[in-house]
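Student: With the input below, show me the fold.
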Amino acid sequence: MDYCIHGERIAKVVSRNEKNEIQFYELSSSGEYALTGSVFLDKPVLDFKFKSDDDNKGDTSNTKNSKKRTMNGDETILNGDAKESLLAVLLEDKSIVIISPLSNSIVRKINIDKSKNKAIAVVSYQNDTIWASTESQEYLLKISTNADNKISKFNVPKYTAICITKNSEVCFGTASTTDFRLEIGKLLKSKYSKVKEIDLPQEIKSVEPLCQHYFVILTLSQKVYILSTETEKLKQLECQEEVEKIQVLHLGEEKYIIGVMHQGLTIFASDGSCINSINMDQMTDQPIDHVFSLGNVPFISWQVENTLHFKAFSITQNETIELKNGTGKSLEPNNDSASVIDLPDVKKISGMDTIAILKGLHILLCEPSLDKNKVIQYTCSSIIDTEAIKQIISSLTHEQSEKLYTIISEEVAKNVNENHEASLWLQWILLLHGGALAHISSVSVKNLQNQLQSGLKIMPHLYAIKGKLELLQLQSQLRSNTSLGDDYISTTVENESILYANGEVDDTFALIQ
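Tutor: Purely as a prediction, here's the structure:
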């Protein structure tokens, strides 16, 4: 899974060769999302996580909203909104960068290569502290995001699952040959201190905090339990199917336990009572990635190839959710035609489906040798819906948009005044990816500008020719009326070389007999 969600913000990793791009999107309540900016990194990304909401309340930084792109080595001072959700990104070169989604810039870079144990995942980002797990899963790294960039290493029990709460309480799922336990402890200034150990019937796959002294546990056998750390009692939650993932959903003051299964969702109250079951009409093999809330509305998200999809659902209403195109405005092309030509007994040919266009473009633009004719077929010959074109182009990487720009700009340059469909694609490529294209030496935006300007210069001549053609058509119509009766209309031209550019006829031009 190469994206994460925090409120209305989405961070997505796009990999290309040995470099990565972090793209930021903003999600609306209707389920639509729009690209707001991106940051380029010169090292591969191992893991990334947003900073927790509650921790941002104590952050006194202020960040201005600007859309600039920076490379990994460029570090800027953090000046930002107190409620901004920063993103911690763990890189393969043993460094962590903190990225601001508002300014689309790296605000801090922390080198952790001095640590003997390589960090492989970001466990938690809260209270100006990043907790990272190591390859051996026997140590935790505590990384301060303050000016000191202090790094501490904690020796912890080898774990199969881990959860760190907001008060630095940590839970480990541990396993031996015969025993399975949940170990609870505290991460103090210099060491880990075990507080309690609770025996479990099965090995833990994941653990999530529910409320004070309560945790939700998913076992490897795909059973779900609520555990009280005070009474050490387990309560198994009844699910119709095996649960693949658990999440705790916050809606206002209420908390719900969501069991994600292959064919649906099971929703439980915080006391473990079952509230609702939702079936999934799966039109894709992709599983549900996230269950989250936006404005007290629950959403699910999933990914098909390079495209993200979102859909709202009801906690209490029994419904069937179709996993195909998400919600919000439809991405289907508008097939309404304004043509006045009637072709009886001929079936109407509709435009290519938007999802098919998107899949086809991703395949074509990732191939080493581009098939220009197929790319043009997937674009100019398929769809004229401006909103759909915008959504498709926003899902492309800058590398893919560069290839598409090269083909579309050539197509537009062939006939500046006629290629309306191609010009729509070119418009959104420049609007959404123009900043990146301007920095690519192999792409000549200036050349396109010259071609467009030369096309505009011939527009008056084209209108003049159009006027002449309209005049000739009018003459032909007047002459054809002579066969309609005795009273006929004849037209003569004293000087046949006189043609009017606007298609009008002078009063002395026609003689009515």
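
Student: For the rest of this, base every contact and every neighbour count on C-alpha atoms.
Tutor: OK.

Student: thought Asp42 was touching Ile22?
Tutor: No - when contacts are counted by Cα atoms under 8 Å, Asp42 is not listed as touching Ile22 (11.0 Å).

Student: who has more neighbours, those two?
Tutor: Remark: of Asp42 and Ile22, Ile22 carries more neighbours, 25 against 14, as counted by other Cα atoms under 10 Å.

Student: which residues in the stretch 301-450 of the chain form strands?
Tutor: In the stretch 301-450 of the chain, the strands defined using DSSP state E, counting those that start in this stretch lie at 307-312, 320-323.

Student: which of the ones you listed is buried the deepest?
Tutor: Of the strands of the stretch 301-450 of the chain, the one with the most neighbours on average (mean count of other Cα atoms under 10 Å) is strand 307-312, at a mean of 20.

Student: Could you also give me the structure for this next sequence, so I can compare it with the first?
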Amino acid sequence: MKFSIYEDRITKLILRDDGKNEFQFYKLNESGELNLIGSIFINDPILDFIWMKQVKSLSNGQSNGHKSSKKRELNGGMKSSSNIETFDGNLIALTSNSLLIISSTSNSILEKKSNEYNITKLLSAENGLILGSTNNNDNIIQWDLMNNDITKIKVPKFQSILLSRDTIFIGTQSGLQVGHFEKNKFIKENEIAYKKGVQLIVDIDLDQNLIQSSNNIDILTQDSTNKTIYEGDDIKNIQVINAIEERRIFIITTNSIQIYSIEGQYIHKITTSQPIDDILQIDDNLFIIWHNDNDIYSQQFSISQSEIVVSPPTNSQTNKSNPTFIEFDENLLTTTLTEESLEATLIQSLDDNITNPTTLIEICSSEYDSEVIKSIIIKLTVPQIEKLYQFISKEIAKDSSKNYNLTIWLKWILLINGNHIAQNSDLDLKTLRSSLSDGLKTLPNLYSIKGKLQLLKLQSELRNKAVNNTEEAHDITTTMDDDNIIFANGEVDDTTTTIA
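Tutor: Okay, the predicted model is just below:
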């Protein structure tokens, strides 16, 4: 099982028995619970996947608590690193033939692009800019999704690479090369020898990096000074996290978490009862992430602990949600309209000086075909979209589980015109976001119900098949009164079964 983590979001990739790949999307809440928020099946084998980040630069002297520095876009161009990372819910997935942009909020493929440069590994995804490498790790592909511009940059064959700043660090089998990109190639400025190669480079701050070379972890300063802070053959991961208002280095080994200051001073060791994969931070809370086969788990901890007993939640530890009731409004319009008549009726309603909300909602509720709705949304003008969004979002905010057809309309409004709506201060997003977040909490219950229904259906089919085979083989006719039979978890209550 592979998984990718960004902030409080986790996606895991599961290879099903039928050959299909399933992405499952999870969100970690403040109490440490992993909630399943959706999934999507992909037919093609997945080579790699990564979350897309949205980085917004701060202005007017604002700061997010980190030191301001300068970063260089590939092939020049400086940009400030005083920024805020935000999450847009999109996952970038790579197949041998395609690059897929997948929405974890709508559980759909937003866009599919041809992998014409044969990218095999994704290095980063930020603000619509994808950085990937080819099979031999001797070329970096820069892919601007907004303009569909692709640039191929020649680099030394690398084991690891850090592209986050104006100085580029490339780890090879023999050492660390330091330089920059210019005219679609890497220009080496300095080289530091590491006899056992460089397997991992982690950014600490403007002046320091963490270097993993075989069993050693070193702090490398800007003046090329090396300081070894850890030695061992059990290194699994290295992270730099803000903990208790200070940036600290967390070295994850097979049975412990080693904590250091960013200057390399040893602080504390936490033993773990089994290997963990990652550490997440939500506000001031820290969580460990680990997996077992296809299951992924989380558990809260503090850096003052001396030991973490890693254990998956039991049924008694899992918080059970209240039953979810889905209401069906019998007053909804059920007359089926053609696409042309639906479009004409909707536009007429939107263009009226005083639009009747009830009529508009009934018109939209009468159509559930996603392709038809998408086709109509594309044809609407901006003023019509704004008015339609206001009425639909207000209706969904009342109860997100009441009218499924409206959610399809809302999905295509946001996918096609989301950028305009987000920038329009007159259009309210907070109420809708709050309502949809509440609705997401019901998904685990619905997945559970779906699984149980599928199990009961399969049991019923197998039982009927067995009865039919017996009747054909022995020519025995048995009549059963279904009204008096109670099936519980696939078993028959013999005390209430009548055989005629």
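
Student: what's the TM-score for these two chains?
Tutor: Taking TM-score structural alignment, normalised by the length of structure 2 as the basis, the two superposed chains have a TM-score of 0.58; 327 aligned residues with a Cα RMSD of 3.6 Å.

Student: Mind checking the strands of the stretch 301-450 of structure 1 for the one nearest to Val260 of structure 1?
Tutor: Closest approach to Val260 of structure 1 among the strands of the stretch 301-450 of structure 1 is made by strand 320-323 (13.1 Å; Cα to Cα).

Student: Find me the equivalent region of that closest one in structure 2.
Tutor: Residues 307-310 of structure 2 are where strand 320-323 of structure 1 aligns, with TM-score structural alignment as the criterion.

Student: How about residues contacting that stretch?
Tutor: 270-274, 299, 301 (Cα atoms under 8 Å, 6 or more residues apart in numbering).

Student: do the same with stretch 227-238 of structure 2
Tutor: With Cα under 8 Å, 6+ apart, stretch 227-238 of structure 2 has contacts from 202, 214-220, 249-254, 264-266, 277-278.

Student: sorry, back to before: including distance to Glu241 of structure 1, could the strands of the stretch 301-450 of structure 1 go into a markdown table?
Tutor: Converted to a markdown table, the strands of the stretch 301-450 of structure 1 look like this (distance: least, Cα to Cα, whole Å):
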| stretch | distance to Glu241 of structure 1 |
| --- | --- |
| strand 307-312 | 22 |
| strand 320-323 | 16 |
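
Student: and the helix or strand where Ile465 of structure 1 lies, how far from the chain's centre?
Tutor: Following DSSP states H and E, one finds Ile465 of structure 1 within helix 459-480. With Cα atoms, centre = their mean, to the nearest Å as the basis, helix 459-480 of structure 1 stands 50 Å off its chain's centre.

Student: Tell me how far the helix or strand hosting Gln348 of structure 2 lies from the chain's centre.
Tutor: Using DSSP H and E, the element containing Gln348 of structure 2 is helix 339-351. From the chain centre to the centre of helix 339-351 of structure 2 is a distance of 36 Å (Cα atoms, centre = their mean).

Student: In structure 1, what range does that helix match?
Tutor: So helix 339-351 of structure 2 sits over no part of structure 1, by TM-score structural alignment.

Student: Show me what that helix is packed up against.
Tutor: Contacts defined by 3 or more Cα pairs under 8 Å, 6 or more residues apart in numbering; DSSP states H and E place helix 339-351 of structure 2 against helix 357-365, helix 382-398.

Student: what's the angle from it to helix 382-398?
Tutor: Interaxial angle, helix 339-351 of structure 2 versus helix 382-398 (axes from the mean of the first three to the mean of the last three Cα atoms, to 10 degrees): 90 degrees.

Student: For helix 339-351 of structure 2, buried residues please.
Tutor: 342-343, 345-347, 349-350 (16 or more other Cα atoms under 10 Å).

Student: can you check stretch 159-169 of structure 1 too?
Tutor: So for stretch 159-169 of structure 1, counting by 16+ other Cα under 10 Å, buried means 159, 161-165, 169.

Student: which of those residues sit farthest apart?
Tutor: Maximum distance among the buried residues of stretch 159-169 of structure 1 (Cα to Cα): 16.3 Å, for Tyr159 and Thr165.

Student: State the distance spanning the first to the last residue of stretch 247-265 of structure 2.
Tutor: Counting by Cα to Cα, to the nearest Å, you get 12 Å between the two ends of stretch 247-265 of structure 2.

Student: That one maps to which residues in structure 1?
Tutor: Stretch 247-265 of structure 2 maps onto residues 255-273 of structure 1, going by TM-score structural alignment.

Student: Please report how far the most centrally placed residue in structure 1 lies from Tyr25 of structure 1.
Tutor: The centroid of structure 1 falls nearest to Leu308 when counting by Cα atoms, centre = their mean (5.1 Å). In this structure, Leu308 of structure 1 and Tyr25 of structure 1 are 11 Å apart, going by Cα to Cα.

Student: what about the strands in the stretch 51-200 of structure 2?
Tutor: 70-72, 78-80, 83-94, 98-103, 108-114, 121-126, 129-133, 139-144, 149-154, 160-162, 168-171, 175-182, 185-193, 200-203.

Student: so can I have a markdown table of those strands showing distance to Ile378 of structure 2?
Tutor: Listed next are the strands of the stretch 51-200 of structure 2 as a markdown table, based on distance: least, Cα to Cα, whole Å:
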| stretch | distance to Ile378 of structure 2 |
| --- | --- |
| strand 70-72 | 37 |
| strand 78-80 | 35 |
| strand 83-94 | 21 |
| strand 98-103 | 19 |
| strand 108-114 | 15 |
| strand 121-126 | 27 |
| strand 129-133 | 26 |
| strand 139-144 | 24 |
| strand 149-154 | 25 |
| strand 160-162 | 41 |
| strand 168-171 | 43 |
| strand 175-182 | 41 |
| strand 185-193 | 42 |
| strand 200-203 | 43 |
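
Student: Pick the most buried one from those strands.
Tutor: strand 168-171 (a mean of 24).

Student: tell me which strands and helices it is in contact with?
Tutor: Checking 3+ Cα pairs under 8 Å, 6+ apart, strand 168-171 of structure 2 ends up next to strand 160-162, strand 175-182, strand 200-203.
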